[in-house]
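>>> Sequence and predicted model, in that order:
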Amino acid sequence: MPRAPLAVAAAGTAGVMTVVDLELVRRGRVGEVKAAVAALDDGERVALNGELLAWVKKRSENFWNGNELTALVVAVGGSAPSAAAAARVLAAARWMSPGPATADALLEVAAARSVDWVPDLAYRLSGLASRRSADPSDQLWAFIARLLAAGGHAPPADDWFVIGWLRDLYFPSVARLRSRPVVDRLREDPFLEPLLPHVFTVDGAGERLTELEAPGTRGRFAVVLALAGLAAERRVDRGVMLRGCLSRLLRGDRPGSLRGIVALLIELEPTEAEVTADAGDYLRLLADAPSSVATAAQKLLRGAPGVELDAILEASAAVLRRTDKGLVRGQLGWLEALARRHRDRAGDIAAVLGEAADHPAIELRERAGALAARLGGTAPLVAAPAMARDDDLPPPAPPAPAPPPITDPDELAEEVAAFYSGRPFTALLPLERIVDGAVRLAAADRPRLRAALLPVLERHREGMGEHGWDPRCLCGAFTGLLHAAAEPEQASARRGGWAAVLAAARRFLVLGEPMPDRRVPPIHRILRARLAEIGAHAGSAALPGGLLSAPTSANGALDTEVLLERVAALGEADAWPWDLIQALLRLPKDPDEPAAARAEAIGTPAATRLAARLRAGGLPTPQWHVELAPRRPRDRGFDYGYDGLPAARVQVTAASPPMDAERYGLPGTETYGLLNARSGPPGESEFGWHELWPGLLPWDRGLVAAYALPEIASSADLDVRGRADALLLLAETAGDPGPALPIGVAYALTARHEQDRLAGLDTLLLLAASGAFDAETAGTHLGALSAAGAVTIGRAAQPLRDAATAGAPRTVWRLLAAALPALLEAKTPPRGTPDLLTLAAETATAAPGPAEIPGLSAIAAKRGTSRLATEARRLTAALPPHST
């Protein structure tokens, strides 16, 4: 057959002679690529496959989609001699978004060649994808699924593929299927039988069962209803699903994932006989499982009268010790019903009720005590526990010293690999050590640095460029800096970008021009400027002694004597401006005249700047302004995400007092831009970069807290996980906490996720131990935010109780006394207010309280036995005489 014109040897996009012009692939000319590969002989196919692999690997931004990706897949399908060879090329094209249409093109080319390795390629790609990420790409999953389904091949049972299958049920990759009911799609799904058992073995799979709500069902889930319906039709084995649900619940998973399994178990409607047969497993769930799972088990067990009473009583002892009030309340009701049915066992039931004697909810203690008394037992203790009169907390430990600098290229390579694996870059101390080590080694032994570092950078090159969607991104700056240190010739392509960052830093931070994007605050711009400056110098004039600004303490602080030694070691060499600025900001805040005199004696420009800073002391305290700001206005048209924003958020604005910045050894005119903290209205979170900031200003934590407050608040009013961890870093630094730090603690105490509430609790205890926690400010804003509906106050009860029992009852009482007025005077007191009233009654004797808690007497005077009125009366009785 004559060779197609497009298949002749031509210069490819990389300037290398190729058997097919690779420019056709880059331009997405799918039909022409098909024609070109069809005309190749076996030798040319092998050559093209190798050329494709080399070409794809050289691509700096390895993102593939649309016709370009389809053309690449066609070229691979038309040239690869085996599934392994095809997988190597497609694996190198790391970020792919193929789909069913791309799969059809590959199947067509493979059929024309009569190759049989397409299913093997699908399995290889699925295995590769599962190793790279536990979260399937919709398009890649659809691509692999089409390759397998076309030939009737069994699907892989790995976690990645199972999760992708469940996601496809929620939003099918084939558009025409999206309007069909889920049950109809599942009924015809070729993967249903082989993959359904794995829904119960793959961690996180149950969460996918809850992604699609069935219309008109008030919160029931479409996939769950479809599976239950197919079980009723005997299209799938109901027994397999029942056993799978029970096994998954016993093994445990994330609460969000177990929610879907519980919903499926309920929809399958286990019979009394089935529950009785598995009563031991259900009782284990009742005693040990998360609250939602235990509640479902409790409901099923109560409907199965054949379960043995002794087994129920044994499980009840564990249930009554749990903190889940709804579950304990339900168990008390069940025990009361059992007491009526088994009057001869009243004493045994009363003995079990004694397990509630130490329950933190006093209303449950009272109910258990009353029931035990009726049954002839001894009533559990129901009085509020006595609290100490004052805080009893150990003094916080001093910050740990920073690790020694990195002086070996192999150690630096190991640190860089570990740092890349922990993206995003939110750990300042490892970042500082790596950057300082790169500067030192670039000056001391660049050949060894290149040999050790470049393989690591190559392995992690994917995704490490600048990310335009994240205005605070440091990935490209950090990676570019390391490249420049190892290969000076690589720095030339980045010099323009570094120069732009440095020019912007001078305009916004030195000359005081308005910042175009408030999402990138001055504190972050200083870090970006320093990284750009280091990158610009690392390829040529590296510092043998490392950075002036490298911290000597784990909290980011820099010892004055160490900085004096570093400045003296510079000699007549010029200090890098932003490196020197950062070093001055890390020095202790108090003036130090003796050290200033020693700096002045050195006589260099850097030493003169240092002397001025040591005489003047640290930055002055900003002027604070606190307000409760509403969310932004709704955009015209469709405003995605507006309704998910909090109704209001506390904002702390910092403004610079009049000052002469040159007096502090810092650039600027009358004000220094770092002191101007501004934030926009509540919006989306910004990827957690704020965790880098405490160590940049280790003596000005109130200012850092003002910058970080929007991120910390998102843990409570946007339910973002992990955003309050920065509070612990702030607690380890020093300086005036300002209003933002206690407000941040208030937000963290009401965070959605436990790790953030624990961060708030630990920060409260650390600050209280050092006498730096403003409980009144935290409480006032906690109450105001809750009354405004911006946070969920019920989440704060447990961490505050933990704080009181850990040795800070006085602090907790002061916080509650400040929070309660806004809660009690709200039109409808928020849910969780009674729990705070109970805790206030238990801590009220710990410290003198206010003369009166506004709103308390009015609620306490209400008739009835509502929990709110009962706890208000309890607090009124517990207040010291001077407070009534």
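That came in fine, so what should we check first?
>>> When you work out contacts or count neighbours from here on, use the C-alpha atoms and nothing else.
Noted.
>>> Now do the buried residues in stretch 226-244.
Across stretch 226-244, burial judged by 16 or more other Cα atoms under 10 Å covers 226-231, 236-238, 241-242, 244.
>>> Run through who's touching that stretch.
Stretch 226-244 is contacted from outside by 182-183, 186-187, 193, 197, 200-201, 264-265, 267-268, 270, using Cα atoms under 8 Å, 6 or more residues apart in numbering.
>>> ok, those vs residue 58, which is closest?
Nearest to residue 58 among those is residue 201, at 39.7 Å by Cα to Cα.
>>> Wait, the closest one touches residue 248, no?
Yes - between residue 201 and residue 248 there is a contact under Cα atoms under 8 Å: 6.7 Å.
>>> So for those two, which sits in the more crowded spot?
Set residue 201 next to residue 248 and count neighbours by other Cα atoms under 10 Å: residue 248 wins out with 21 against 17.
>>> could you point out which element follows the strand or helix carrying the more buried one?
Assigned by DSSP states H and E, residue 248 belongs to helix 238-251. With elements assigned by DSSP H and E, the helix or strand that comes after helix 238-251 is helix 255-268.
>>> Tell me which helix or strand comes right after that following helix.
Following helix 255-268 in sequence, per DSSP H and E, is helix 272-277.
>>> Contacts for that next one, please.
282, 300-301, 303-307.
>>> Quick check: of the contacts of stretch 226-244, which has the highest neighbour count?
Result: residue 264 is most packed of the contacts of stretch 226-244 (other Cα under 10 Å), 25 neighbours.
>>> With residue 152 as the reference, measure out to residue 185.
17 Å (Cα to Cα, to the nearest Å).
>>> the more surrounded of the two?
Counted by other Cα under 10 Å, residue 185 and residue 152 do not tie: residue 185 has more neighbours, with 17 against 12.
>>> State the helix or strand in which the more buried one lies.
helix 182-187.
>>> in the stretch 601-750 of the chain, which spans are strands?
For the stretch 601-750 of the chain, applying DSSP state E, counting those that start in this stretch gives strands covering 623-630, 648-655.
>>> and here's the other structure:
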Amino acid sequence: MTNAWDEVRTAIDDGDAAAVAKLVIGFDEARRLEVARELPGHLPEARRAGRLKEEERERERRARWAVLVERAEREGRSVYALAELHDHPAAEPADGWMEPMRVAGAGTIAGAAAVAAWLNRRDFERGFEPLEIDDVPLILRVVAARPAAWQRDLAVRLAQRLRGSRPVADRRVRLPLALLRATGAEPPEHDPLTLAWAAATAAGELPDDPLLPVMVPRLFSAEGAGRLLRSDEGWAEALTALAADGRVERERVLAGCRGRFLRGGQAADQRFFVRLHELLDPAPEETAPHLRDYLALLASAPANVADLALRQVRRSGPVPPAEAGEAVEGLLFRPEGRLVRAGLAWLDRLLKGPAADVDAYAPALAAALVCESGEARERAVKLAVKHAGRFGPLGAETIRDAVATLPAHQGVRLAAVFGGEAASEPEPVPFVPAPLPHVPEPVPMPAARAPEALARLRLREFDWLSSEMWLDGFVRLAARPDGRERAALAGALAPLAARCDDDRYGWRPWWRTAEWAAAMARELTDPGAELRAPVEWRATVEERVPEMTHGPAGKIMPLARFAEVYRAQVEGRLPPYLLATPTRANGVLDADALVQRLEGYERDGAEALPLDLRQALLRLGRTVPAEVAARAARLTGETGRKVARWLTGRPAEPRTVLCWGTHEGDTRITSEFVSGPEYQEVLGDLLVFRFHDESCKMLLAVLAGHRELAAARSAYALKSFWPLEKPKAEDLQLLATAEGPGGPGLALVLAHFLLAGPSGGAVGPFLRLAATGGLPGEETGVQLGDLLKRGGDSPSAVIAALKAAAEQGAHRQVWQVMAGLLPACLPGPGERATSAHTRLMTFAADVAEWADARGAVAVVAETAGRRRVTELVRQARRLHHRLTGTSGELRGQGAGEPAAGPS
């Protein structure tokens, strides 16, 4: 007769958790203790058995692969075309011992604390939770046989062990929740438990959830609850319905929302509680006792909370004058224009009230007079003048103190009513243009053209420079006819050659340049190794090159170049050197060097490798001295004549089109390129659309003479929230040192970093592009306007960055940016102007003076001609006068409003 442990161990080894549950439920106390003693010692053995099972499965997989490869070779097909390749036979999981062990421990270990520790052992953790394996129902069955108090203790202990946020399907979340519901245990006050309950409970399940009365109040105090629920509208509706039915206490929910608002937090994290409060729609008699709480939210709460609080204050009835004045003052210092306008409208109504209360509102009006927004300031001046006769001596003195702080044209109007001395117009500080900084030449490309230097190079995935140096050095040394030099190279590369064994020829594709370099070294040390590899294993060179659309172009283009050189080596047609090796460390190939290499090709009778020639043209620099063009014209070969045409009459540049879209809810910026047949031949499928993010650095190494193409394609994930490769400030510097005209792609990347202000890394590249004539100024302004609209960013940081560039000599180029930015971002018909628009117009007027700009801008002329004079209109008139020289009346200018002159 077998003992208890033998029976349980057999079921564990079979991966049968249900059998384990059935056994332990029927055991008496002695047999349970016997199993509990043996369980910890069985863990290493179970792991070892699982590892052996996985190794056996891998051997079977390799054998199956070999059979499929042999069949594909026999049928002359690709192995990837065989339907059987995708038929994976069902296999028992190698870690199937985990669930039986967990069930055994839950059913036999004596103490609740020990069971909780057992179930949370790291030995039972996987990288993911398989949907088809669920031991929670079995654990619930085996613990149901324990005493009720023991079960409640276990439920609480498991709940207290929750940490962080886990997926709702995680058994560490589902098990304690199920036990708490089943046992009626009091849930511990533990924020991770509250978050787990909210994440794992659907809105439709709330009415029947026994945890509802205890857990709902904790939602309002648990850290992270707002972030978790901010996109789940179903919960807000469900809780509102439950409050209407009396299942949850309505006043407690409203109090919880208020407490959450007063605690503070980001607007997104308050979104759920704002929506819940709005759905509950408290009556004025419900909110009136809490008026002070709502007033306290007006000054500093997130905008969505302040909006809600303002609505409640309006519905709650009269507000005592002192508190009303303080609340209005808080609104007037907020950055949101709509709340400032609401505060001014409220202040206007208050000032119309009883005369005895008017002086109480003078501090709020004084705050409005020093508001950052020119529009708000102007409205405050009108309010002060309108109600001047209602202020007493104390209130009038408060207003009078603000007169000197106002701009001269507003201070004069206020001083005429309240007295005081208005500030005089400040004398403009003359702008002294500085020369653009000197741009140094890019440093030469380093070389490794000795066997020992080549052997020391390490080929790394994201180091394009070492790959180029290695390929250049290998071709130059391997193509030399001197046997001693070839022997020296073979000796130096022998360790590298040893990495390419016969099995490697059957693998496909080769994703690392180091793999290709090892094969080249093997072919050098063991000529014919490629052709001697068994046919049934060997893949062709073409099959080992990844498809161009299967990865980033900046990664696959170098692999294709290595493959091209390797094939030429195997076929005995290596050229004496490569055409595309850069001459500059920024990846650019000087025209003089390319012509010199082609002259050598024609002298030696060498043929260019097709992909090498395409790469050379993509790296070709834009400076072509007349003497170099004349030498190119004397080339007689087909390759030489083609390069000569590019040097003397380069085809029209590809046109870039950027398209904003989303992928699984995440922002993506795709790029399309329109080009003629010459560029289509050279680019090939490099820039076809693919769902891959690009490293700007790697892509620019391929497109060093075409920075616009590299910038546009690498901008794919520029605004993504996913952990993808996206352009960095260092990449913008590389784009500035590359060559080629800029367009929407370069402008977008530059604009993105201008949004970060002077310290964002854009000012230096901006100055370099300006100095070298590569700055797409107006297009940068267009992209800036688009980004400001999409992201809702403040223009303050952009203005500071552009001002820094202007002060360092790029004032004319900054004006070009503003000429593109103003039409892209100024409000159109029916749209409301904000203080941000005023700041942009003011800065544009300043820059136009610095750059001595001329030529009307339509949107500026339209704004300048508006009848209602705001600070935005005033600055637009100043700018329009600068651009056109007009000094007469503008269309719609109100009587009595002086025409704006230069400041």
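Looks like it came in fine. The shown structure was predicted, so the numbers you read here are calculated from the model rather than taken from an experiment.
>>> of all the strands of the stretch 601-750 of the first structure, which gets the most neighbours per residue?
For the strands of the stretch 601-750 of the first structure, the stretch with the most neighbours on average is strand 648-655, a mean of 23; neighbours defined as mean count of other Cα atoms under 10 Å.
>>> what's that strand in contact with?
With Cα under 8 Å, 6+ apart, strand 648-655 of the first structure has contacts from 622-631, 675-679, 681-682, 703, 706, 709-710, 713, 739-740, 743, 781, 785, 788, 790.
>>> let's go with 6 Å and repeat that
622-631, 675-678, 706, 790 (Cα atoms under 6 Å, 6 or more residues apart in numbering).
>>> Which residues are in contact with residue 210 of the first structure?
For residue 210 of the first structure, the contact set (Cα under 6 Å, 6+ apart) comprises 221, 260.
>>> Now do the same for it: helix, strand or coil?
coil (DSSP: H, G, I helix; E, B strand; the rest coil).
>>> Which of the contacts of helix 272-277 of the first structure are buried? Put it as a ChimeraX command.
Burial among the contacts of helix 272-277 of the first structure is assessed by 16+ other Cα under 10 Å; the matching ChimeraX selection reads:
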select :282,300,301,304,307
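>>> Do a quick rundown of the strands in the first structure.
Here the first structure has its strands, by DSSP state E, at 10-11, 17-18, 63-65, 95-97, 623-630, 648-655.
>>> Any chance of TSV for those strands, columns distance to residue 386 of the first structure?
Written out in TSV, the entries for the strands of the first structure read as follows (distance: least, Cα to Cα, whole Å):
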stretch	distance to residue 386 of the first structure
strand 10-11	85
strand 17-18	84
strand 63-65	63
strand 95-97	61
strand 623-630	37
strand 648-655	35
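>>> re the thing from before, closest to residue 88 of the first structure out of the strands of the stretch 601-750 of the first structure?
Going by Cα to Cα, the one of those nearest residue 88 of the first structure is strand 648-655, 50.3 Å.
>>> ok, average deviation of the closest one from the second structure?
Averaged over the aligned pairs, strand 648-655 of the first structure sits 7.2 Å from the second structure after superposition, using mean Cα distance after the TM-score superposition for the first structure.
>>> Report the angle between that strand and strand 623-630.
Orientation of strand 648-655 of the first structure against strand 623-630 (axes from the mean of the first three to the mean of the last three Cα atoms, to 10 degrees) gives an angle of 160 degrees.
>>> Find out how far strand 648-655 of the first structure is from the centre of the chain, if you would.
23 Å (Cα atoms, centre = their mean, to the nearest Å).
>>> just stretch 488-507 of the second structure next, same as before
Put simply, stretch 488-507 of the second structure sits 41 Å off its chain's centre (Cα atoms, centre = their mean).
>>> mind listing what's buried in it?
489-494, 496-497, 499-500, 504-506.
>>> Make JSON lines from these and add distance to residue 765 of the second structure to it.
Formatted as JSON lines, those follow (distance: Cα to Cα, whole Å):
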{"residue": "489", "distance to residue 765 of the second structure": "42"}
{"residue": "490", "distance to residue 765 of the second structure": "44"}
{"residue": "491", "distance to residue 765 of the second structure": "45"}
{"residue": "492", "distance to residue 765 of the second structure": "42"}
{"residue": "493", "distance to residue 765 of the second structure": "41"}
{"residue": "494", "distance to residue 765 of the second structure": "44"}
{"residue": "496", "distance to residue 765 of the second structure": "40"}
{"residue": "497", "distance to residue 765 of the second structure": "43"}
{"residue": "499", "distance to residue 765 of the second structure": "43"}
{"residue": "500", "distance to residue 765 of the second structure": "44"}
{"residue": "504", "distance to residue 765 of the second structure": "45"}
{"residue": "505", "distance to residue 765 of the second structure": "45"}
{"residue": "506", "distance to residue 765 of the second structure": "47"}
